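Student: let me see the structure of the following:
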Amino acid sequence: MITSFQIVDRGDKESQEMAEKFRATLTDHGFSLSNNPDLVISIGGDGTMLRCFRDYYSPSTAFVGLHTGTLGFYADWSKEEAGLLLHEIQYGKPHFEKCPLIQGTFELLTGEKKTFLSLNEIIIKSNSISTLVLDVKINGEKFESFRGDGILVSTPSGSTAYNHSLMGSIMHPTLDAMQVTEMASINNSVYRTLNRSFILPKEQHLILEFPTIDERAIVGIDGEEYHLKQIKSIHVCVADNKINFARYKPFPFWERVKGKFLKEM
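Tutor: Sure, this is the predicted structure:
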């Protein structure tokens, strides 16, 4: 049962005004504003939903999105449907859909470990014109030696984002899997990489190891950049926890894919 809520907006005037209307209406109807909410309402675009995830994720919190710009994959509702969404939150009973997250653990040469959860993707890339060199292991066994700009590991939900721009495959967001996509990999008579994205199930994990110390590598987690010095290895797997999306109406994922990528302007 949803009794508490939080709202995150994109920051533009229209989104802020809409957020204030939601806030006033829901509190007037007995819902409490909380920093540990049952429901987080994202008003903006996909970037706003990623901020909701970073700030308020817990396994018991549900998320719903209303987009105030172009069509977003994380937003079920358009701004013209704001009144309908408000009504559904007050009186409706949502279906909760669980979607996988990925977990990345970064081990530094000092022995320190940093762990991140991601809703969209984890990226490791070079911040210079030099190529990045990584040993790619699946379940501890070496798969390939990678040379190129970087490697992206996406969730099924994130497969329609940067992964799609890199010619990765689109995955249904409820699949328990992750996708590994290479960025400008080098393939010639000396260096060989798969040069295709590949998909790993939850039961398998990925390890990216630096054969030498590389101070130029940077890490991206859902659009946020982290400069981690002297990374030794990165362990990525499908997380045990998932994110809950509150569906107050059907979630037409493939229709959404069609609308974003296939319909003529």
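
Student: please make it C-alpha for all contacts and neighbour counts, starting now.
Tutor: Fine.

Student: residue ranges of the strands in the stretch 51-200 of the chain, please?
Tutor: Ranges of strands within the stretch 51-200 of the chain are 62-67, 77-78, 95-108, 113-118, 121-126, 132-138, 141-148, 150-154, 177-183, 198-201, based on DSSP state E, counting those that start in this stretch.

Student: distance to Ile213 and mean neighbour count added to those strands, as a markdown table?
Tutor: As requested, those are arranged in a markdown table below (distance: least, CA to CA, whole Å; neighbours: other CA atoms under 10 Å):
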| stretch | distance to Ile213 | mean neighbour count |
| --- | --- | --- |
| strand 62-67 | 40 | 26 |
| strand 77-78 | 47 | 20 |
| strand 95-108 | 10 | 20 |
| strand 113-118 | 16 | 16 |
| strand 121-126 | 13 | 23 |
| strand 132-138 | 10 | 19 |
| strand 141-148 | 15 | 17 |
| strand 150-154 | 16 | 26 |
| strand 177-183 | 20 | 25 |
| strand 198-201 | 27 | 15 |
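
Student: and those strands: which comes nearest Glu14?
Tutor: Among the strands of the stretch 51-200 of the chain, the nearest to Glu14 by CA to CA is strand 62-67 (10.8 Å).

Student: thinking again about what came up before, closest to Tyr226 out of the strands of the stretch 51-200 of the chain?
Tutor: Evaluated over these, closeness to Tyr226 peaks at strand 121-126, with 9.8 Å, by CA to CA.

Student: which strands and helices lie in contact with that closest one?
Tutor: Helices and strands touching strand 121-126, by 3 or more CA pairs under 8 Å, 6 or more residues apart in numbering; DSSP states H and E, are strand 150-154, strand 217-221.

Student: let's see this one next to it:
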Amino acid sequence: MKIGIVHNNSEKTLPVVKKLQALLSHHQLTIDTKNPEIVVTIGGDGTLLSAFHRYAHMLDKVRFVGVHTGHLGFYTDWRDYEIEALVESLVKDEGESVSYPLLDVIARYQGKKEAAHFLALNESTIKRVNGTMVCDVYVKEELFERFRGDGMCVSTPTGSTGYNKSVGGAVIHPRLDAIQLAEIASINNRVFRTLSSPMIIPTDEWIVLKPLTTEGFILTIDHLTSSEKNVTELKYRVANERIHFAKYRHTHFWNRVEAGFIGAQQKYEV
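Tutor: Now for the predicted structure:
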């Protein structure tokens, strides 16, 4: 068994990393960051996102395990004080996993034949830096609407609890192979109209955004941000690739949602 370790450098995390390394060595499990079979992330959801993009080229070979050393995360099933139990699970590993859908993003640029390709675990957003973003929204090859507003957010089911939720999107269970398009501060009046509601897109359909102006956009892929010029088209669909998590312990999705947004104390208050 080859184990990769990805971690942040917080004071709470570093002692956990040392303890994990010692236990892996004791059980004769190899630490291999280049070609791991399992990647253990220690930190939070941001650390797991970094690990996902680091190993995005080998998702068919890698399973992930998340350990959180701070606040409760949506991708981290283990706590920092459970490292011994985690290593015992690694020793007894039988290859079981649970997988989640990903977002496939294709960006096309003016004057370039080749498109840029990205994968997102949570979401991708497109925003105009200066002024209102105006773009035509296509579902498959059919024009659906002309959007005016701050931008658009396209999320995966697991990413639906993040930025998507903050802009009014729905929370979607990750067993559904779908993506979600949510408007960011759309302009709606008697002249300009949009759906003003999230759209759930299945695996056999896709979303295409075609900005009327090609300059001055901010494109995000999860936590990665870039300033884009000459963007002519963004195509979003459910990716063929999936992310796989080692199934030693897997918290039910709605328990994660309840713990993250409601909590027992608030839930039972009158």
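
Student: TM between them?
Tutor: Put the two chains on top of each other and the TM-score (TM-score structural alignment, normalised by the length of the first structure) is 0.95; 261 aligned residues with a CA RMSD of 1.3 Å.

Student: rewinding a little: mind putting the strands of the stretch 51-200 of the first structure into TSV with distance to Leu85 of the first structure?
Tutor: Putting the strands of the stretch 51-200 of the first structure into TSV (distance: least, CA to CA, whole Å) gives the following:
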stretch	distance to Leu85 of the first structure
strand 62-67	8
strand 77-78	7
strand 95-108	14
strand 113-118	27
strand 121-126	28
strand 132-138	43
strand 141-148	45
strand 150-154	29
strand 177-183	31
strand 198-201	35
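
Student: measure Glu144 of the first structure to Leu175 of the first structure for me?
Tutor: Taken as CA to CA, to the nearest Å, the spacing of Glu144 of the first structure relative to Leu175 of the first structure amounts to 25 Å.

Student: kindly apply the preceding question to Thr155 of the first structure instead.
Tutor: Relative to Leu175 of the first structure, Thr155 of the first structure is positioned 9 Å away (CA to CA).

Student: so the two - more neighbours on which side?
Tutor: Between Thr155 of the first structure and Leu175, counted using other CA atoms under 10 Å, the more crowded position is Thr155 (33 against 15).

Student: any idea how far that one is from Pro250 of the first structure?
Tutor: 21 Å.

Student: equivalent analysis for Glu203 of the first structure, please.
Tutor: When CA to CA is the yardstick, Glu203 of the first structure and Pro250 of the first structure sit 30 Å from each other.

Student: also Gly69 of the first structure?
Tutor: Between Gly69 of the first structure and Pro250 of the first structure the computed distance is 21 Å (CA to CA).

Student: trace Arg10 of the first structure over to the second structure, please.
Tutor: In the second structure, the residue paired with Arg10 of the first structure according to TM-score structural alignment is Asn8.

Student: residues in contact with its match?
Tutor: Asn8 of the second structure is in contact with Leu14, Ile42, Gly43, Thr47, counting by CA atoms under 8 Å, 6 or more residues apart in numbering.

Student: ok, now Ile42 of the second structure?
Tutor: Residues in contact with Ile42 of the second structure (CA under 8 Å, 6+ apart) are 5-8, 13, 16-17, 48, 66-69, 80.

Student: kindly recompute the last result at 7 Å.
Tutor: The neighbours of Ile42 of the second structure, taking CA atoms under 7 Å, 6 or more residues apart in numbering as the test, are Val6, His7, Asn8, Thr13, Gly66, Val67, His68, Thr69.

Student: repeat that for Lys12 of the second structure.
Tutor: Lys12 of the second structure makes contact with Thr69, according to CA under 7 Å, 6+ apart.

Student: so how far is Gly44 of the second structure from it?
Tutor: Distance, Lys12 of the second structure to Gly44 of the second structure, by CA to CA: 11 Å.

Student: what's the overlap in contacts for these two?
Tutor: Residues touching both Lys12 of the second structure and Gly44 by CA under 7 Å, 6+ apart: Thr69.

Student: out of Gly69 and Pro250 of the first structure, which sits in the busier spot?
Tutor: Set side by side, Gly69 of the first structure and Pro250 show more neighbours around Gly69, with 15 against 8, by other CA under 10 Å.
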